[in-house]
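Asks: predicted model and sequence below, questions to follow.
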Amino acid sequence: METRETLVALAEEIGSVFEPLQDALASPKAFSAFMYDLGWDMTQPPQPVQDLSASVTAVLNTIEAGGITGANVAGLMTQITSLITGIKGLSSISSALLPASVDATEFKNEFPGQLMQFLVVEYLLGNQANWGRLMQTIGIIRISYQAAAGKRTGYFKREIAWQDLGNFFNDPTAVFTNAYNWGTSNFKADYFYDTLYNMGSAFGLAVRQEPLHPNVHTILNQGASDPTKIFPLQLKFILLEDNSSSLQYAIGVALYLLPETAGAKPGFAVLPFADGEMEESIDIAENFKLIFDLGLALNPGVGILVRPGDVKILTDMIGAGGAAPPSSLRLKLGIQYAKPGGEPTILLGIADGSRMEIQSFAIKGGAAVASNGKHELLAEAELKGGKIVIKAGEGDSFLKTILGENGIEGNFDLLLGWSSRQGVYFQGSGGLEIALPTHISLGPIEILGLTIGIRPEAGKIPIALGADVKGALGPLTAVVQGIGFKAILTFPPNDSGNLGPVNFSPEFKWPTGVGLSIDGGGFTGGGFLFIDVEKGEYAGGLELEFQSIIALKAIGVLSTKMPDGSDGFSLLIIITAEFVPIQLGFGFTLNGVGGLLGLNRTMELEPLRLGVYDGSVNSILFPKDIVANATRIINDIKRIFPPYEGQFVFGPMAKLGWGTPTLISVELGFLLEVPDPVRMALLGVIRLNLPAEEAAIIYIQINFIATLDFEKKQFTLDASLFNSRILTFALTGDMAIRIYWGDDANFLFTIGGFHPSYTPPPMGLPALKRLALIIFSGNPDLRAESYFALTSNTVQFGAKLSLRATGGPAAIHGYLSLDALIQFNPFKFLVEIGAMLAVSLFGEDMLSVRIRMSLEGPSPWHAWGEARISISFFFFDISVTVSFDVSFGEDRREVLPPVEVFEPLLEAFRKVGNWRAELPAGANLMVSLREIPTEEQADKLILHPFGILEVSQKVAPLNMDINKFGTNAPLEIHRYFQVNSLALGAEIFGQDRLDILKEQFAPAQYREMNDAQKLSSQSFAKFDSGIRIKGSDKLKSSYVAALEVVYEVIYVPEKQERKFWKFITELFAVFLKTNATAKSALAFEPKRPSPLDAPKTKVNVEEFVIANTDTLEAHADDLVFATQAEADAARATLTAKDPALAAKLEVMPKYLMN
């Protein structure tokens, strides 16, 4: 009977596997979302897929009806078998039933198996989470992201490793190894971390992510090959935990992922931990208790390090470089005095007046036993809930005025202890601060108030006396806050203080702030100064105006400490002057000038560019209301111009206008950073006010910045509409230009963003807002948007009109959009139009109309479109779809005549300008050479003895097949070019003596690419372009030559016989160290790397390989390329020779290979 019941339960669980499929087939919307999760772009289920709905419903209805027993379970199993057979039968579905958005062959081969894998994995992870997450951690269940390819969208692949499951009990490590690439440099550490986290949560454990102890972190990551792959957090599994008031403990194990080192592959560390605290008390008399204080701590510096083929146990990791906290047991016994209910006990004073009170007082004694043998005796006196209250008496009006109606209060806790190892120690929290509003006048000086502060800290008691002082001198008024005197009391061991057991250390208390104001003689304004002595930072600002004629503003930040805490100096100051406009002619005026100076400061270009979008640029260019906006302005300039030793930033500013009164104003600032790197930035703000600034109907503000980075070889331009409007309609939009001419050369221009299918290259672009006119904002919301983009491969533009309005639970929303992609010569375009209007109730669409159309052409024309009307009302759902897919017109693609490539290429190699004799990287000339007249080197190449001889061109890539040259096809015999040798006079340099050089080429100019490839490919990629002679950068010299050094002695003024003396070798060596050459900057730079030097750190560049799709192994050892474009070109060459390889070869990053 039990066997029968088990079979029934098993059948019901198997039937539950198909619930997601039933949900997916409930509506076209649900089906489309379900298929998208599987990587298929399908909006309607094909009929054979829809037919599965009946089988799924029958299975689930049988289960939900209940009453399944051993007698009728066979019927349920028959239904399940029939459903599985129907899923398998999808492998023979007619291709005509599948939409054009999927590859029919790929769908039939993959979808049936993929669907079963998906359903089983989702069931295990959702319905049987414990088993499912355990199987995923072991590696039986695997989830991996598959990037979009062909007609497949990106998706997460769910699978069960059936091939490894059968071998699990024979070799369980093989399952883990295959799932996580264990034992390789490509260990899937992130995935392993996530699966462990999910498994712990599934089993109900408390799982936390916490940082490691710094010493443990240092040891576990020592020798990491790639510091960027170091994990910041450990994963802690709490096995036992209790946080009750009397007993607190936590026992568990943590896991930390170990990075790869030079001698070991990635792995993980298991770190056990245990710590606990217990406080119990027993009433022994009224208000008195006997207290027990017990503490246990396991040294967290113990760990088990697991790497492929190696297991180590480390102890005392926390003690590396210092004293480790040992495992210890602590026990204290004592007596506590406290009134019930937390009622305070008044030690001095009266209940409603001035008093000193506490909530509890305890005396404890005990001992601590440590694993390192350092035991100790302890004695402590602890006071909790202390409070000091000072109030004036009922009849003392003077004290009431000074102390205030409610008086002054200060809270504190205090612990005074003694240890046989540490001596006296002191702990405390809270503090007492008394502010006395004195208002004492001493001539031109007024003491506004006094502040007395006592704030105990660990091991010391600082006592501060500060005064707020106001001084007036004619029209100038100054306020100084917190200036005064500070004394620090500490308790050094062995009564070694300057007052016996106490050490008294007085010092000056710097003011926390200074404020100035002036009003007189036509001048008005003010300023401020912030002082932070601990950080060594001073910041201030000044704003001064003279009779509305001229306004001077200054803001600065002075730091006396560098960001790492070391001593240093850095200054940043901005000064501007705005005045009555000075006429420059043609309606233009000069409204202001200014400048910026940064000493030991650098210029962060990324925050500076972002300042265009968030308005931070306004804190640099002629800032407004400096005193009111002091905090924001100072934070902005500190973030954009941080301290950096040895760097300097400076530049002028100007404010221009046009019209009287000013209708258009332009604020410009040119910034230059030197010496290394050299960077320039031009930032500005353009404002348009029509018809006048006071009553502007049209207000447009454009923030912009252009930067030029010579080190990175990058030019950028960013602009953004900021707080702009026409009447009441808001204007928004961003623009960006990127020009890179270094190793990663690229070009990009956009206004309002990009085509929705285009992923821009990583060029420091923020999220760009569309160029938009917001007609209505809020409810209703109506806006018009547009964009235009230009890359080296494409031209993109589009527009969109969107509407949304709500009223209670009902809403209406819709859009009309156009997106276009254009290619010139040969002319080709793709235009997509979309429209939608829907009425929804409670968030669900009740009525919707959707239209999608695309037109591609010409020669031939291809038009595709779909219109759908859907009506959904609670219990019914009606959808009508009309579509068309037609092609018309003749395929009259003009085939331009093939062009000659060899002659332009040969001509490029003949040009003297393409031959270079460069100095080796890091080498110095050591000597100055005369300028060679232009006529002497017109047709000659001047080669320095240290020079590297190389030649490179940009006509066509070398060592690859090209099937396109600009807009034409190349001659058939001129599609592959290679340099086999180089002849210099009688010497021949073969390929074994030549290095390959690379230059940036636009792939679309040399290879046929479809629209999807153009959108996703790099605008420029490196291809072989020339050669360099190997070894020409080696410094060659003769043997060491001995030289006898002599010096002449001359007596002045008497004429003597000239005598020459031989220099003593040791003395000559001493003099050499102090001569001009030895002190020059060049003398400190290494001329050549020493073979004994440590190897330099190098960042590995991403490489691409041509791999077999079935094994994910390289098709051949030499098919490794520096760029994806080169790999794509090589794959095209291979498949052209053997078309059967097209489905077997794939280009992938090298780090993804097995």
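Replies: Okay, I see it. Residues are numbered from 1 along each chain as shown.
Asks: alpha carbons only for contacts and neighbour counts from here, please
Replies: Noted.
Asks: residue 573 and residue 1120, how far apart?
Replies: To residue 1120, residue 573 is 52 Å away according to C-alpha to C-alpha, to the nearest Å.
Asks: now do stretch 78-89: everything it contacts.
Replies: By C-alpha atoms under 8 Å, 6 or more residues apart in numbering, the residues outside stretch 78-89 that reach it are 14, 15, 49, 52, 55, 56, 58, 59, 112, 113, 116.
Asks: next, the distance between the ends of stretch 506-520.
Replies: According to C-alpha to C-alpha, stretch 506-520 extends 41 Å from its N-terminal end residue to its C-terminal end residue.
Asks: and the residue positioned nearest the centre of the chain, helix, strand or coil?
Replies: The chain has residue 764 as the residue nearest its centroid, 11.4 Å off, counting by C-alpha atoms, centre = their mean. With DSSP: H, G, I helix; E, B strand; the rest coil as the basis, the three-state label of residue 764 is coil.
Asks: which residues are in contact with it?
Replies: With contacts taken as C-alpha under 8 Å, 6+ apart, residue 764 has the following neighbours: residue 606.
Asks: ok, structure two:
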Amino acid sequence: MADQLVQDLDNALAAAGVHLGLVNLVDQVAGGSASALGVLDANRALIRQKAFELLLQAVPNVPGLREALQSVDGTDPSPAGATRTAALGPALVGVTVPTAVVKVPGRADPYVIAPVPSLTGSLGLDAPELSGGGALAVSPERLAGAFGVGVGPLKVLGAALLRVPPGRAASLLVLLSARFAPAVQLGFGFGLSEVGGIVGANRRVATDRLRQRLADGGAAAALFPADPVRDAGTLWEALEEFFPVSPGTQVLGPTFALSWLDLGDAGSLVQADAALLLQLPDAKFVLAGRATIDLPPVLAVKLDVLGELDVSRQLVAVDAVLVDSRALSVFRVTGSGAIRVCWGSPPYVVVAVGGFYPGFDPAPAVVPPQQRLGLALDLPSLPFLSLRADGYLAITANSFQVGGSIEVGVDLAVIAAHGSIALDAIVTFDPFHLHVDFQAGWQVRVAIFSGGISASGTVDGPGPWTIHVSVSKELLLDDISWSDTFRIGPAGPAPAPPIQDVAALLAAEFRRASNLHADGAQDRSAALAPAAGRLPDGTVVVSPLGRLRWTQGLVPLGLPIARVGGRRLDGQRSVDVAAQSTGVTQGGRADDWFAPGTYLDLTRAEACQLPPFQRLRAGFDLELHDDPGAAQACTIKFQAYWRRPADPKLILALGLSEVLSHRTGFDRLVAAPAAAPTVTNRSPLVSVGQEAWSTVAGGTRAPADSAAHAFLAAREGGIALAAEDRPVDAKGL
């Protein structure tokens, strides 16, 4: 396969009217085709001539640089490319021109096709009170730059990406920061050592990719580069990954670095780098940063953090990972943490430091795999000694989880010993229950003889407390095992009397004003006032574009249930509600999130297969009858917003688009603030609905309102299946 450089050259030649199918030719040459190699040889001069013409078009008009590149055209290109430099006052401008090559079977050296119309430039400055440099990469669709300039105690760093795809909107990303040495003192030992910002036009923040790169430090390295010129290539690719092109989406926000307790040449005790970004029009806030505690040889900790506030998803997500951290110079420190808070449907709260109880699923929250918070002995000079301790703590809406382990080992070839102790515990609040797993043991080996002892067990309670213990003892000639179960205390308090009148429980729901609300009244062209929280109690304002809806969260309607609010019913019951009032007609159903397992008696198999949360019927829409006699005059207040015209001086200052040979796309970015305001349709093109379920019995498939309804119907005979699944005919097996 042709590499990316060959692909870029093929596109450039095609744009210049030279259609050789270079990519296919290279593929054939790589496969050993002598005829394809002959075609390349026959057209080598034409290919190199056109490639060099395109190369000169991409080079900025820097005095002496174009002349220096003329020598590239007259020499046989090297597989490593060609580098040319030109002096410009106190600056040294350099350009590296890559070449497209292909490996030919049977030949030791690769076959050089031509210079590629894509180049990387560099700039070095060495003048009194002014030093630094820069890097520039030009390709047909992207212009990438990075620079670092020092002026006395101030150092300015930056990177930029500009893409102008043919026929598509241009996208721009700029990262800029200024560093102060020494830091600007703010008082109480705090200092401001860096300030800057990130601006992206037609770019978005890829929080999922940032979250994936927290553990290896790649996210913080891209947002807060130490040397953007030295690491230009890696930095550009990381910025493309974390801020991908997204037409109609803008990103902006400040970056800063704070320090605390300056230790002189050793740096600061605490250093914090942070970027606070706003993505529009999604109204998504992203906080990304790194906190460093450096107190050698006692502690060296780096904590990378990513926080996200997504208003549209009604979600707050925070992730943190320890990177390259050590304690006492001999321990490696590892661990991660996560926080998830959702006030949408379904609502949930998850806080985890170091992970969860083994096997626990935090669904519906989406949490990446966690690494336990741990200390591990890291002494290459003592490879025979091992020591590790780790632990975790997690809190969810209905559970508290904690656990940890310690392992110690010594291996001296002839003699070895290993011991460990571990504990995992989970507490559920409703109903209250404690479950603990524990394990401990040690083992010794001397030459070919070994022995040891291990113990494990569980603790459950209350009602009654149940302790199960297993002990295994390994001797030289025989093994001994023993296990037993102990029960302590009463079986628990007497159960509450069963509920006989389920409908009576709904009486309070009818009096609850918050259950009656307006829905579907979003008008993207206007904002209504006053807000719902400023209305008198018991009052609901309904827009003509919306509807009145009544819902409750006590019990799913129309579903046969066995429990409500943790209390058992005197039998399986189904509750329903109907609207019967003058001037009101019951409309369509209204669904909400419920956990069916809290209302049904499920077998272990059903609990494993049934979705933990489902949208079940919680109420209905209310259709109001028109009453002309009740019409009232109303005054509507509104605020109008308009865009401020762009400053002509600013447009003139940004005329560098001519120099960058990307005038059309760049001008569109500059002219956007002066364009007429438009209202676009931002309704989603794709929506996700709840999975449909059905029951199959006797060869007949019957649809069900939900998975819970399907499982209940299957108890009468049959199986419950998702609508997209197909029953298997077992007759032929």
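Replies: Now that the structure is in, tell me what you want to look at. Since this is a predicted model, take the numbers as computed values, not measurements.
Asks: circling back to that earlier point, of the contacts of stretch 78-89 of the first structure, closest to residue 867 of the first structure?
Replies: Closest to residue 867 of the first structure out of those is residue 49 (22.3 Å), distances taken as C-alpha to C-alpha.
Asks: so how far is residue 377 of the first structure from residue 416 of the first structure?
Replies: Between residue 416 of the first structure and residue 377 of the first structure the computed distance is 14 Å (C-alpha to C-alpha).
Asks: if we can go back for a sec, pull the most distant pair out of the contacts of stretch 78-89 of the first structure.
Replies: Counting by C-alpha to C-alpha, the most remote pair of the contacts of stretch 78-89 of the first structure is 58 and 113, 21.8 Å apart.
Asks: thinking again about what came up before, hmm, which of the contacts of stretch 78-89 of the first structure are the buried ones?
Replies: Taking 16 or more other C-alpha atoms under 10 Å as the criterion, what is buried in the contacts of stretch 78-89 of the first structure is 14, 15, 52, 55, 56, 58, 59, 112, 116.
Asks: using the three-state scheme, assign the last one.
Replies: Local secondary structure at residue 116 of the first structure is given as helix here, using three-state DSSP.
Asks: before we move on, back to that, out of the contacts of stretch 78-89 of the first structure, which comes closest to residue 788 of the first structure?
Replies: For residue 788 of the first structure, the nearest member of the contacts of stretch 78-89 of the first structure is residue 49. The distance, counting by C-alpha to C-alpha, is 41.3 Å.
Asks: the closest one - that's part of a strand, no?
Replies: No. Residue state for residue 49 of the first structure (three-state DSSP) corresponds to helix; a strand is not indicated.
Asks: quick check: closest non-adjacent residue to the aligned partner of residue 996 of the first structure in the second structure.
Replies: Matched by TM-score structural alignment, residue 996 of the first structure corresponds to residue 589 in the second structure. If you skip the residues right next to it in sequence, residue 589 of the second structure has residue 620 as its closest partner in space, 4.2 Å away by C-alpha to C-alpha, 6 or more residues apart in numbering.
Asks: likewise residue 47 of the second structure?
Replies: With C-alpha to C-alpha, 6+ apart as the measure, residue 114 is the residue that lies nearest to residue 47 of the second structure, at 6.7 Å, once sequence neighbours are left out.
Asks: where along the stretch 401-550 of the second structure do the helices fall?
Replies: Counting by DSSP state H, counting those that start in this stretch, the stretch 401-550 of the second structure forms helices over residues 502-505, 507-511, given from the N-terminal end onward.
Asks: could those helices be laid out in CSV, adding mean neighbour count and distance to residue 557 of the second structure?
Replies: Formatted as CSV, the entries for the helices of the stretch 401-550 of the second structure read as follows, by neighbours: other C-alpha atoms under 10 Å; distance: least, C-alpha to C-alpha, whole Å:
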stretch, mean neighbour count, distance to residue 557 of the second structure
helix 502-505, 13, 11
helix 507-511, 12, 13
